[in-house]
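# mind folding the following:
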Amino acid sequence: MTSPEPRAPRQRLVGLLLLGIALVLLVSSVTWFGSDRGAIGIAQVAVGLVVAAVGGLLVRRAQPR
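The predicted model follows:
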């Protein structure tokens, strides 16, 4: 029988990737606010926070208990 442990490194890597994407989204959203497109900036911040939450959840689930 196979154990679920081989999934943990993959989950962690995907979670870290999502956290990196979220960081880029959150940092680059400032440019939308600077160009008088605040609605797009707010949407980008919202998406960045959702992606960060999912990435954080994946990284946390991949931690050994």
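
# going forward, measure contacts between C-alpha atoms and count neighbours the same way
Will do.

# and the helix ranked longest in the chain, what does it pack against?
When the chain is parsed with DSSP state H, its longest helix is helix 7-34. Packing partners of helix 7-34 (3 or more CA pairs under 8 Å, 6 or more residues apart in numbering; DSSP states H and E): helix 38-62.

# please give me the structure for this one as well, since I'd like to look at both together:
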Amino acid sequence: MTSPEPGTTRDPRRERLIALLLLGVAVVLLVSSVTWFGTGQQLVGIGQLVLGAGLAVVGALLYRRATRA
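Here you go, the predicted model:
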């Protein structure tokens, strides 16, 4: 039996930490997007909402994958 290639092993703890980091960034983006709408820059606010929602989805998927391992 050969040893696995570097970088091919899954580390659920690392995946969980990355997922939590992404979820934290997503929360900050979603909460702070209100500021952009308040200053009249709706396009920036919408972009921040989309980015925050995308990061939340990716973070949730990573967290789910890490906890199932």
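
# so the longest helix of the first structure versus helix 38-62, what angle?
Taking axes from the mean of the first three to the mean of the last three CA atoms, to 10 degrees, one finds that helix 7-34 of the first structure is oriented at 160 degrees with respect to helix 38-62.

# residues of helix 7-34 of the first structure that come out buried?
8, 11-20, 22-23, 25-26, 29-30 (16 or more other CA atoms under 10 Å).

# now stretch 55-63 of the second structure
Applying 16+ other CA under 10 Å to stretch 55-63 of the second structure flags 55-57, 59-60, 62-63 as buried.

# so stretch 8-28 of the first structure aligns onto which residues of the second structure?
Aligned by TM-score structural alignment, stretch 8-28 of the first structure corresponds to residues 12-32 of the second structure.

# quick one: the matching stretch to the first structure mean distance?
Compared with the first structure after the fit, stretch 12-32 of the second structure shows a mean deviation of 0.2 Å (mean CA distance after the TM-score superposition for the first structure).
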